[in-house]
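K.L.:
here's my sequence, what's the structure:
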Amino acid sequence: MMSVLDILRERGYIAQITHEKEIEDLLSSERITFYIGFDPTADSLHVGHFLGLMVMAHMQQAGHRPICLIGGGTATIGDPSGKSDMRKMMTAETIEHNGNAFKRQFAKFIDFDDHKALMMNNADWLAKLNYIEILREVGAHFSVNRMLTAECFKQRLERGLSFLEFNYMIMQAYDFLELNRKTGCIMQMGGDDQWSNILAGVDLIRRKESKPAYGLTFTLLTTSDGRKMGKTEKGALWLDPEKTSAYEFYQYWRNIDDADVEKCLALLTFLPMEEVRRLGALKDQEINIAKKRLALEVTKLIHGGEEAEKARQAAEALFGGAGALDHAPKAVISPAMVGTKLLDIMAATGIVASKSEARRLIAQGGLYIGNDKVTDPEMKLTADLFTDDSLLMRKGKKTYIRIVIA
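P.N.:
Okay, here's the model as predicted:
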């Protein structure tokens, strides 16, 4: 029988790992508590968090206990990892609101009943820390020379690294120490950009407590040419249906590059690997079968089976030419907006991020009303363009929006 580490390896999750043989034996013979941290910088998780959710689910299915750690304390500082700018500080109220939104999304992947998983907030201990106490207890175990060689600080040194941000690694290491003391947590997992921070926590526990502690990073979700996945014209691909509809979510995965299909099937679905390989081996037009299956499975995980099926039907109807107006996602305008410039309506309803983006779309020949290409950026949406208070707009080759007067 495969161990959970074998499953994570086979599916392509693991980027780096400490003490590999020890972890192999541990995960095969014991049930452990592990944690992944999530900074509550928005009121929804996005596709960048997806791998962490999948890893937690695989681990829990193998009998291990996840801790979802909300970074209520660290979010007030900001993580410099992979960032070139300092993060904005947040209020306690915003952090609490965002954390509650996260828990609803976590619950689609992991079971919190009977303490099978925990959700904790590092503000519960970080906010109470005494500065002298933290210097004495933790600061003595950190080498500034070694910290400055960490990847997460290197790019920031050129721009200037604030002392506030410099403390982030120490705070994250302290989180691991606290979780170890409070819950017996012995492993931290995270994206590969967190490797330096995870090593700091592993090292701190081993020094302070003379106990084993472990770290594992999973690969970042990128395209075959190295770009981050989950970026759309509107920005991030969110897991909240209010921010990214089930249809938009389905369409994103339906339209990914051929080269990324097998990897995404392995990382973002629970399909058996034999099926993943079979679908991934399809070529030419047949690869669309694999893309449709990927889009359906991923949308089911986030939006549920019913919404995923509706999204699939909508896409099929749109591309088949039938029932397009019924199935396309809606942008609602008031009667007073009829006769307004198309650019203004597109920006006001969020169809595009800005009017300049709409102008570019028109200039590139990528915007249609019905079957007619829009060529005039000054065009107005007049009443004669609507049928039963509705019209169909197409952006590019595959994105349809129904504009409705209500």
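
K.L.:
could you use CA atoms for every contact and neighbour count after this?
P.N.:
Fine.

K.L.:
Arg394 should be in a helix, yeah?
P.N.:
No - per DSSP: H, G, I helix; E, B strand; the rest coil, Arg394 lies outside any helix segment and is strand.

K.L.:
ok, it to Ala348 distance?
P.N.:
Distance of Arg394 to Ala348, given as Cα to Cα, to the nearest Å: 17 Å.

K.L.:
what does Ile70 give?
P.N.:
Counting by Cα to Cα - Ile70 and Ala348 are separated by 33 Å.

K.L.:
the more surrounded of the two?
P.N.:
Ile70 (25 against 15; other Cα atoms under 10 Å).

K.L.:
pretty sure that one sits against Asp124.
P.N.:
No - if you go by Cα atoms under 8 Å, Ile70 and Asp124 don't touch, sitting 10.2 Å apart.

K.L.:
mind listing what's buried in stretch 259-268?
P.N.:
Asp260, Val261, Glu262, Lys263, Cys264, Leu265, Ala266, Leu267, Leu268 (16 or more other Cα atoms under 10 Å).

K.L.:
cool, and stretch 212-224?
P.N.:
Those would be Ala213, Tyr214, Gly215, Leu216, Thr217, Phe218, Thr219, Leu220, Leu221, Thr223, for stretch 212-224 by 16+ other Cα under 10 Å.

K.L.:
what's the helix or strand hosting His58 packed up against?
P.N.:
His58 is part of helix 50-61, with elements assigned from DSSP states H and E. If you count contacts as 3 or more Cα pairs under 8 Å, 6 or more residues apart in numbering; DSSP states H and E, helix 50-61 packs onto helix 4-11, strand 65-70, helix 261-268.

K.L.:
the structure of the following sequence is requested for comparison with the preceding one:
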Amino acid sequence: MEKSIINELSWRGLIKNKVPNIENQLKKPITMYIGFDPTSDSLHLGNLVPLIILIHFQKMGHKSLILIGGATGFIGDPSGKEDSRIFLSQKILKKNSDLIKNQILRLLKTHLENVELLNNLDWIKDISFLEFIRDIGKCFTVNYMISKETVKKRINDNKNGISFTEFSYSLIQGYDFLYLNQIKNCLLQIGGSDQWGNITTGIELIRKKTGKKAYGLTFPLITKPNGKKFGKSEKGENIWLDKSKTSPYKFYQFWMNISDLEIERYIKIYTFLSQERTNELISQHRKNPNKRLLQKKLAYEITKWIHGNETTKEIIEITNVLFDKNNENLRLLSQKILISIYNNIPHMMLAYEEFKKGIFLLDLLSNFFCSKSNANRALKANSIYLNKKSIKENILLKKDNIIGNKYILFQFGKKEFFIIKIE
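P.N.:
As a prediction, this is how the structure comes out:
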């Protein structure tokens, strides 16, 4: 416990808000908790941040509780949401809870000594509505509730507003903190910066019901290029931890494509490299950013954690093949590598009989573009490559275009690849 957890999280950029004087409380081991609502069947890269913070706490001797929100997921957290959530059935929530729990256990397999997994449905399901509004609801005025930034924002939205269901979410999360404080002596809740209002509600509830002091800490949200946060129920594309939702190749490429403006921040957040080693890598990267040293290191470290060492080696090999400018090397690829490429990038299968009848390039490309006209525009812009050779017209594909006896590799621009298997 010699090293300060607050100092460790601060230099990594992992603190957004914190309760005053939390540093003194953390000089000795305490119990903290993080929570995940099972609104999807997989965690995503934004969910890694609280797990990473949990590991930092573990390394410094603290105990951790991980809460799966079987009850709160039934309602839906309005924090950071512009619209009401779509309600999920208990059957789906149960399935999602089990899948997320298994993901967490796998990710923390070397850090489980002082970790306990819980589900808030276990203690909330037996509380009646009347009991809850009498014992918990009486602790807060409506004025207090609508002063929360999330609630205020939704109330001021004349189009959608906020439902009573979502309005009550903060009270239920606050009750979780009270319950864990009383049953598990939990003193600290950690969440994303959009959770600050919910966390402080829990802190206030503990103070009013027990007279005890509790603490909260939030981290900055990880956002997409459009500024939206990565969320399990967000619209648009996420980077998922489940390989069936985001392939290991795509996962690796996400980290490889982080801009130089952000990579120094991400290497601190998403790895456990020491401050000295991190600063050394940053210094080397700044001298020659074209080598993408930080991107490669981060992509390797985090893909290895999520998908394992063997898969990561395979992905690096695939990456080297796809971005190799020497098209002649494609003819030398083993079946193992070609199969791996096929499994990891957008692909489709084409019957050999159909290929033999004759098929034009644009007819195939239309399977990977929104429309044939989009594919045609890309072709006219000289953005299409066939087996790494630039193609400028709508050619009829022939046997000569096949590599490895059954594959044709396409590239769009610098980074988009897709492949066809002919059988």
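
K.L.:
now the TM-score, please.
P.N.:
The TM-score (TM-score structural alignment, normalised by the length of structure 1) is 0.87; 395 aligned residues with a Cα RMSD of 3.0 Å.

K.L.:
among the helices and strands packed on helix 50-61 of structure 1, which is nearest Gly321 of structure 1?
P.N.:
Comparing those against Gly321 of structure 1 with Cα to Cα, the closest turns out to be helix 261-268 (25.7 Å).

K.L.:
distance from whichever helix or strand comes after that closest one to structure 2 after superposition?
P.N.:
Sequence order places helix 273-280 as the next helix or strand after helix 261-268 of structure 1, per DSSP H and E. Compared with structure 2 after fitting, helix 273-280 of structure 1 deviates on average by 1.7 Å (mean Cα distance after the TM-score superposition for structure 1).

K.L.:
residue range for helix 273-280 of structure 1 in structure 2?
P.N.:
Matched against structure 2 by TM-score structural alignment, helix 273-280 of structure 1 falls on residues 275-282.

K.L.:
how about the matching stretch: buried residues?
P.N.:
Thr278, Leu281, Ile282.

K.L.:
also stretch 416-423 of structure 2?
P.N.:
Applying 16+ other Cα under 10 Å to stretch 416-423 of structure 2 flags Phe417, Phe418, Ile419, Ile420, Lys421, Ile422 as buried.

K.L.:
same check, this time on stretch 178-193 of structure 2
P.N.:
Under 16+ other Cα under 10 Å, the buried positions of stretch 178-193 of structure 2 are Leu178, Tyr179, Leu180, Asn181, Cys186, Leu187, Leu188, Gln189, Ile190, Gly191, Gly192, Ser193.

K.L.:
now, which of these lie within helices?
P.N.:
Leu178, Tyr179, Leu180, Asn181 (DSSP state H).

K.L.:
going along the chain, name the strands of the stretch 151-300 of structure 2.
P.N.:
186-192, 215-219 (DSSP state E, counting those that start in this stretch).

K.L.:
mean per-residue distance, the first one to structure 1?
P.N.:
For strand 186-192 of structure 2, the mean distance to aligned residues of structure 1 following superposition is 0.8 Å (mean Cα distance after the TM-score superposition for structure 1).

K.L.:
TSV for the helices and strands packed on helix 50-61 of structure 1, including distance to Leu237 of structure 1?
P.N.:
As requested, the helices and strands packed on helix 50-61 of structure 1 are exported to TSV (distance: least, Cα to Cα, whole Å):
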stretch	distance to Leu237 of structure 1
helix 4-11	23
strand 65-70	20
helix 261-268	14
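
K.L.:
nearest to Arg293 of structure 1, of those?
P.N.:
Closest among the helices and strands packed on helix 50-61 of structure 1, using Cα to Cα: helix 261-268, at 8.7 Å.

K.L.:
distance from that closest one to structure 2 after superposition?
P.N.:
Looks like 0.7 Å for helix 261-268 of structure 1 (mean Cα distance after the TM-score superposition for structure 1).

K.L.:
distance from the chain centre to that helix, please.
P.N.:
15 Å (Cα atoms, centre = their mean, to the nearest Å).

K.L.:
same thing with stretch 44-62 of structure 2?
P.N.:
14 Å.

K.L.:
ok, now stretch 54-69 of structure 1?
P.N.:
17 Å.

K.L.:
who's in contact with that stretch?
P.N.:
3-4, 8, 13, 31-38, 109-110, 116-122, 267-268 (Cα atoms under 8 Å, 6 or more residues apart in numbering).

K.L.:
in structure 2, what range does that stretch match?
P.N.:
The aligned range for stretch 54-69 of structure 1 is 52-67, by TM-score structural alignment.

K.L.:
now the terminal residues of that stretch, how far apart.
P.N.:
Start-to-end, stretch 52-67 of structure 2 (Cα to Cα) is 15 Å.

K.L.:
quick one: Ala181 of structure 1 and Thr33 of structure 1, what's the gap?
P.N.:
Let me fix one detail, which is that residue 181 of structure 1 is Arg and not Ala. 12 Å.

K.L.:
aligned partner of Arg394 of structure 1 in structure 2?
P.N.:
Using TM-score structural alignment, the equivalent of Arg394 of structure 1 in structure 2 is Gln411.

K.L.:
same question, Arg104 of structure 1
P.N.:
So, by TM-score structural alignment, Arg104 of structure 1 is matched to Asn102.

K.L.:
confirm that match sits in a helix?
P.N.:
Yes - assignment of Asn102 of structure 2 by three-state DSSP places it within a helix.

K.L.:
that one: neighbouring residues, count only.
P.N.:
Asn102 of structure 2 has 13 nearby residues by other Cα under 10 Å.

K.L.:
that one and Glu280 of structure 2: what is the separation?
P.N.:
36 Å.

K.L.:
quick one: the helices in the stretch 151-300 of structure 1?
P.N.:
151-159, 163-166, 168-183, 195-209, 246-254, 261-268, 273-280, 287-303 (DSSP state H, counting those that start in this stretch).

K.L.:
and of those helices, who's closest to Asp388 of structure 1?
P.N.:
Asp388 of structure 1 lies closest to helix 246-254 among the helices of the stretch 151-300 of structure 1, at 22.9 Å (Cα to Cα).

K.L.:
having no further points to raise, I will conclude here.
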